[in-house]
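1. next comes the sequence, and after it the predicted model I'd like to discuss.
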Amino acid sequence: MLTNDQLIKELTVDPTKGFIERLSVTLREQHFNIDQLIDLTFHADAQVGFRAAWLLDTTILASPEQYVNNLEYFVKRMGQVTNASCKRHYTRIMMHLTAPDAPEPIKAKMSSIDMEIVVEQCFDWIIDPKVKVAVKVFAADTLFNLCSRYDWIKEELASQVQFMMRDGGAAIQSRGKKLLAAIKIQK
């Protein structure tokens, strides 16, 4: 069985092609405590934290139902993410977990969790000019996915998307137009 210390060691060595995928398979097969991996995304070494977030992303999205009982802890910790490289993975995971096509056990669990931490964090990241485009896009998609749960999000999200589009590049323009159209349809 892979220990937490062994996993940290794996995450500190120079990666080879496919190492995250191989580690992810090992974690899933050994039923590694995913809460420990979530904690590793906050490692003092930013590179270890980033690789842990990448591994978390790959592992959870490969088998989300396996981690349904860890989702509440994941949501809680999302509100504490400060590592810029980890933000992308947290928002990407959250975008998939809140998606309309998420597996039924995930939808049921997510509906029982207070998502205000996620909403607040996503809006903060959308507004922050230092946050990378991919994080903003995943955060906006996550917020859109939560519109049916928190109806007030629609107006605020539309305003923030329009603001981002004013100075945004091609990726923001493209995704912004799609989101605004989807928000309009949902009203």
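-> It's in. All values derive from a computational prediction rather than experimental measurement.
2. CA atoms for contacts and neighbours, from now on please.
-> Fine.
3. next, Q66: secondary structure please.
-> Using DSSP: H, G, I helix; E, B strand; the rest coil, the structure places Q66 in helix.
4. roughly how far apart are it and V133?
-> According to Cα to Cα, to the nearest Å, Q66 stands 30 Å off from V133.
5. now swap in V25 and tell me
-> V25 sits 29 Å away from V133, going by Cα to Cα.
6. these two: which is more packed in?
-> Ranked by neighbour count (other Cα atoms under 10 Å), V25 and V133 place V133 first, with 18 against 15.
7. wait, I113 sits on E72?
-> Yes. Contact status for I113 versus E72: in contact at 6.3 Å, counting by Cα atoms under 8 Å.
8. more neighbours, these two?
-> E72 (16 against 13).
9. show me what contacts the more buried one?
-> Neighbouring residues of E72 by Cα atoms under 8 Å, 6 or more residues apart in numbering: 110, 113.
10. ok, structure two:
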Amino acid sequence: MITLANINHSKDNREQIATYLINHPKDINLYLAILKAKTVNDYFKAAWALEFVSRISCTTLLPYLDQLISLAKEETADQAIRPFAKIFETFVLKHYKNELSQPLTNSQLEAISEQCFDWLITKQKVAAKAYSMTTLYKLGSTFSWIHPELKVNLEANFNEGSAAFKARARHILKKL
């Protein structure tokens, strides 16, 4: 078992952790429990590991998606919100490319859209907002109300956004 203390920022390190979890999927429950409890120092590193699992094998995380959605709703630490936003973006992109072993349910898609809008309209770091924009844009092909709301939000917050926010918003607005 690989501990959180062994997880760092390097891509190679997180890929090794992800590979371990893909080969030992029962250990994912431990990472989810750590994220829920938030009692371990650097608990957010569990989210980093799960993000890389989603990048390599979303199918491995699919049985845990409802738990991830629930955990994301309660998360306040920037270091964990960014990986959650990336996990949701990855799931949604793979859903629309039919690359998952089973499609996401409408309730999962709705919950992800609600969470992404929450990240978009609250004070979050730009990465979480950028991943949320992409996720919401894709979800707009299923839920007709999303594109108009997304457009209004992006236009309203464009001038206050960082350069990175503006770049992603400009890209999404062109598509809308």
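-> All right, it came through fine. Keep in mind that this is a model prediction, so the values were computed, not measured.
11. quick one: name whatever helix or strand follows the lengthiest helix in structure 2.
-> The residue-count maximum for a helix in structure 2 (DSSP state H) belongs to helix 78-96. Using DSSP states H and E, the next helix or strand after helix 78-96 of structure 2 towards the C-terminus is helix 106-121.
12. ok, and what's touching that next one?
-> Here helix 106-121 of structure 2 makes contact (Cα under 8 Å, 6+ apart) with 66, 69, 72-73, 85, 88, 92, 128-129, 132-133, 135-136, 139, 153.
13. mean shift between the following helix or strand past that helix and structure 1?
-> Counting by DSSP H and E, the next helix or strand C-terminal to helix 106-121 of structure 2 is helix 126-139. Taken over the aligned residues, the distance from helix 126-139 of structure 2 to structure 1 averages 1.0 Å (mean Cα distance after the TM-score superposition for structure 1).
14. what span of structure 1 lines up against whichever helix or strand comes after helix 126-139 of structure 2?
-> For helix 126-139 of structure 2, the following helix or strand on the C-terminal side (DSSP H and E) is helix 146-157. With TM-score structural alignment applied, helix 146-157 of structure 2 matches the range 153-164 in structure 1.
15. mind listing what's buried along that stretch?
-> Within stretch 153-164 of structure 1, the residues that qualify as buried are 153-154, 157-158, 160-162, 164, counting by 16 or more other Cα atoms under 10 Å.
16. what residues does that stretch touch?
-> Against stretch 153-164 of structure 1 from outside (Cα under 8 Å, 6+ apart): 126-127, 140, 143-144, 146-147, 172, 176, 179-180, 183.
17. kindly recompute the last result at 6 Å.
-> By Cα atoms under 6 Å, 6 or more residues apart in numbering, the residues outside stretch 153-164 of structure 1 that reach it are 147, 176.
18. how much distance is there from that stretch to the middle of the chain?
-> In this view, stretch 153-164 of structure 1 has its centroid 20 Å away from the chain centroid, taken as Cα atoms, centre = their mean, to the nearest Å.
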